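> Dropping a prediction and its sequence here:
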Amino acid sequence: MEWNLAINNFQEYLLLEKGLSQNTQLAYVRDIKKLQTFTLQDHSVTPYNINRFSIQDFIYDFAKKSSSAKSQARLISSLKSFFKFLQVEGKRQDNPAELLESPKIGLYLPDVLSHEEVMAIIQSIDLSKPEGQRNRTMVETLYGCGLRVSELINLRLSDLYFYDNFIRVTGKGNKQRLVPISNWTIKFITLYRDSIRVHVNPKPKCEDVLFLNRRGGKLTREMIFIIIKNMAELAGIKKKVSPHTFRHSFATVLLKNGADLRSIQQMLGHESITTTEIYTHLDNKQLRDTIEKYHPFSISKT
């Protein structure tokens, strides 16, 4: 009972005080519930009296089941936030997770698609079906504007400012930003909106949502992932492709063509430019690959 109450209060804090997105809130809550499950063997252990040794045991147990350093680092971050919250609320005097050390995470370089691969995916779409035109428009929007999947499914008709070549995007923490949109992408959104979506009867509260499923409801994140995965397989793309891959590809192609990091940061909605700087590493990787492939010293070694 005490765990459930503390976790519910923590989730409200993440929403109201921190303004985190629903997906981030759920990720934090899932992590804390793992600790709750771990403590079920001893009913005397509550979130208010658990000590750092028990938490360390939990971390070790989790590490044996998950080899991913990224998952372990996120779990530790969730624990620190949870117990810091209990401190702020006056429920604890200490933070038993404060001294936990996160595993070092190597630089994560996401897969990106070349422009030719993006076009191959688009060309694999069956445009004879209404959902085909919708799916193409979603890909064009993901790749043309660098949106997150949550931003795509929440895009609204009232967010389209085509006269000014901008769309309004609601990102993490419900923060809004204006993202420039090309005439090319506008063309496909307009075509979908005026020739496909107009024939779909929106469900209540979905009247303003841009991308709808066949029943007039809002598409889910999971549905977008499935659609994108099927497209990539149909196009013969061997890379691991998700909606986020188009976002990475958007940023990478801008950087390669001379866009500055600050502009890319604003378009992607990154709070810190250090997040955007990963794309400079992607570019450097391409440079290293070029040296290995084309420099005579490298060639002579093979």
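Now that the structure is in, tell me what you want to look at. Numbers count the residues shown, from 1 in each chain.

> okay, CA-based contacts and neighbour counts for the rest of this
Noted.

> longest helix in this protein, by residue count?
In the chain, taking DSSP state H as the definition, the longest helix is helix 69-88.

> structure B:
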Amino acid sequence: MVGSWSPFDVAFTDENKSSNHARSILFQERLDQILKTWDPAEVPAFNGKFSRKWFADQIGCSPSTLTTSPRLRKALMRWEEKHLKKMVSGASRREDDETNVVRLPRKKSGGRIYKVPVAVAQVKNSPTKIVPTLVWEDGMDEWVGDYARNLIFRSPNGTSSVEETVKKLRQFRTFQRRHNVAYEHVTDDFLIAFQAEMEAQGRASPKRRDEIVSAVHDFLKWADGQGRLVNQVQTRPKNEYDLPDDYQFPISSELVTVRGRHGKSYDKWVSTLTGGATHSTYGTRRTPTSEEVLKLGEVVDGDERNGVRNKLIMDWALFTGARVSEIVQLRESDLPSFDNVQAFFDDDGGLKVFEVWVDRKNRGRSMLRVPGDLALRTAEYIALDAQRLHIIGGSLEGHRRNDDFIFLSERGRTLHTDSITRIFRGFFKTAGIKKANIHRLRAKFITEMIEFQLDRYAAGGIQVDPTSSWQETILVSACQAMGHSHPISLLPYLTEILQRRTTTDGKIEPRSVEIREQSLRDSVKQLSASLSMFPRLGEIQKLVAEKRINEALEAVGDFQDQLREML
């Protein structure tokens, strides 16, 4: 020991007891005396950290005081970092024998954070720093560990700040490991599911949830920058990437201006799920109601500029669940020619369901199931729409190929996804639909699909409740139809429906007959509205519905002859 000191060397006086400020000064003086006189090798240390309880006993305060008092905490941390190399365990090591075997407590399944002293081996006289390290029962979390070391050594982040970041990442990694989702399959949808679980558990405030998602986004940006992920997260302007114009990053970002602690501003790519630096958009997006969808259809129909094209784009999103990036991939060759209109009907006179293959987000080449009426209207649009034919005649000099894209810009090029988003933003605003866009029509599709499956379970007498195994079945089925890479990405949709339909005893209440019939009427009304501009096809469909098949086939032939005369 360099020097000795006892907490009783200085006694409390009446003056010292008079205020917390005086006691704080007294504790500071005692700590300074200890730090100057004690040999660090004689101070007990555990898990890479000098014992706070030992210091508290010497000073005469509680261990929590060393954490809550900024002066004491900073003084102790500075001393600790200075003397890390002298740190030794408080207990001497004994040789292994049968008498000193200790039964270890059972490990918890959750990850634990250890503070590990780390130095850079390649750098001479490199300072040793404490790195918070996440460890699971099957080993160290390498990605999180490397990220934490990067923050400690390459950024001006203290140990306590990095430890807080690792705690946030631990929540995400727990969720990720539980659902067995690889890093390359983490998408915005998966992050939304993660947000939904945090909200359902009620353990974190909205602000805290945003902070956690922001930390995860920064972590994944780092992984992308390191080459561990490839074009998974946007970290710079899109024109700086060698990627197709319609490429969508699985984890979206937006560039915002952030004001730092000392008033300095800088640009940063942040998650779109937290609304950047100002507000959170998660939970503000909503699915349009059936009435709003009908109103939107009227607005789109009433627009004279490429109205038929835009209505078809809307219906492809609404009735197939396709993303905008998938709709723009559609080619004329994906559907039968309108000259062969009979190819759209089966032997019984009913409309066929078509399968169209597109490149789907995170799934590669995958299938869209297209209702027959939508396929038929699309084929008629290709063959007869005056505005599309004008574009082909002008910009494309009248040349048409079977591999031409279906939806074209007015310049004859493939319609860009950003253009579609912008066009429909105006339609939604005109229709008075707030906090929604064309992408939410996919949500309408999946919501109806899940509602229908829940009704089927209830009608079959299957006892459904939030703890039964049917959830995975529904999610897998919906995942296949929607083109999602993992069922968990659709969990928020199912969660919202369950919360709305769960009774007080925890069971799932089936929709009433009236509600189901209303939903069916809404769907029929939407389809009818889609066919309203094609009265002859509507008449044919009516004949088919009445099982007057011969008359329907005759009408189809007459209609086909009339169309040929128009060409």
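Structure's in. What do you need? Here the structure is a predicted model, which means the values were calculated and not measured.

> Please work out the TM-score for the two chains.
Superposed pair, TM-score by TM-score structural alignment, normalised by the length of structure 1: 0.61. Supporting alignment: 219 aligned residues with a CA RMSD of 3.7 Å.

> quick one: buried residues of the longest helix of structure 1?
In terms of neighbour count (16 or more other CA atoms under 10 Å), helix 69-88 of structure 1 has its buried residues at 71-86.

> Stretch 178-188 of structure 1 too?
178-181, 185-186, 188.

> any residues touching that stretch, and which ones?
Outside stretch 178-188 of structure 1, the residues that touch it by CA atoms under 8 Å, 6 or more residues apart in numbering are 137, 140-141, 144-145, 162, 165-169, 267.

> ends of it, how far apart?
Using CA to CA, to the nearest Å, one end of stretch 178-188 of structure 1 lies 19 Å from the other.

> ok so, going back, I would like a ChimeraX command selecting only the buried ones among the contacts of stretch 178-188 of structure 1, please.
Buried members of the contacts of stretch 178-188 of structure 1, defined by 16+ other CA under 10 Å, are picked up in ChimeraX with:
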select :137,140,141,144,145,166,167,168,169,267
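
> I'd like the contacts of stretch 178-188 of structure 1 as a markdown table, with secondary structure appended.
Output for the contacts of stretch 178-188 of structure 1, formatted as a markdown table (DSSP: H, G, I helix; E, B strand; the rest coil):
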| residue | secondary structure |
| --- | --- |
| 137 | helix |
| 140 | helix |
| 141 | helix |
| 144 | helix |
| 145 | helix |
| 162 | helix |
| 165 | coil |
| 166 | strand |
| 167 | strand |
| 168 | strand |
| 169 | strand |
| 267 | helix |
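
> got the contacts of stretch 178-188 of structure 1 as CSV, with distance to residue 222 of structure 1 columns?
Formatted as CSV, the contacts of stretch 178-188 of structure 1 follow (distance: CA to CA, whole Å):
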residue, distance to residue 222 of structure 1
137, 18
140, 19
141, 18
144, 21
145, 20
162, 29
165, 29
166, 27
167, 24
168, 23
169, 20
267, 24
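
> of all the contacts of stretch 178-188 of structure 1, which comes closest to residue 232 of structure 1?
residue 140 (14.2 Å; CA to CA).

> Structure 2: which residue goes with the closest one?
Counting by TM-score structural alignment, residue 140 of structure 1 corresponds to residue 315 in structure 2.

> Tell me if residue 240 of structure 1 really is in a strand.
No. Counting by three-state DSSP, residue 240 of structure 1 is not found in a strand; it is coil.

> right, and it touches residue 110 too?
No. The pair residue 240 of structure 1 / residue 110 is not scored as a contact, 9.4 Å apart, by CA atoms under 8 Å.

> residues contacting residue 451 of structure 2?
Contacts of residue 451 of structure 2 (CA under 8 Å, 6+ apart): residue 497.

> And the furthest pair within the buried residues of stretch 178-188 of structure 1?
Farthest pair in the buried residues of stretch 178-188 of structure 1, by CA to CA: 178 and 188, 19.1 Å.

> Quick check: residue 221 of structure 1 touching residue 153?
Yes. Because the distance of 7.4 Å satisfies CA under 8 Å, residue 221 of structure 1 is recorded as touching residue 153.

> okay, the two: which has more neighbours?
More neighbours surround residue 153 than the other of residue 221 of structure 1 and residue 153, with 19 against 14 (other CA atoms under 10 Å).

> Aligned counterpart of that one in structure 2, please.
Taking TM-score structural alignment, the alignment pairs residue 153 of structure 1 with residue 328 from structure 2.

> Kindly report the same for residue 187 of structure 1.
Residue 187 of structure 1 maps onto residue 376 in structure 2, by TM-score structural alignment.

> what's the distance between the host helix or strand of residue 521 of structure 2 and the middle of its chain?
Assigned by DSSP states H and E, residue 521 of structure 2 belongs to helix 513-531. Distance of helix 513-531 of structure 2 from its chain centroid, counting by CA atoms, centre = their mean, to the nearest Å, is 31 Å.

> just checking, what packs against that helix?
Contacts defined by 3 or more CA pairs under 8 Å, 6 or more residues apart in numbering; DSSP states H and E place helix 513-531 of structure 2 against helix 290-301.

> Does anything pack onto the helix it packs on? Which helices or strands?
Packed next to helix 290-301 of structure 2, using 3+ CA pairs under 8 Å, 6+ apart, are helix 307-320, helix 417-430, helix 513-531.
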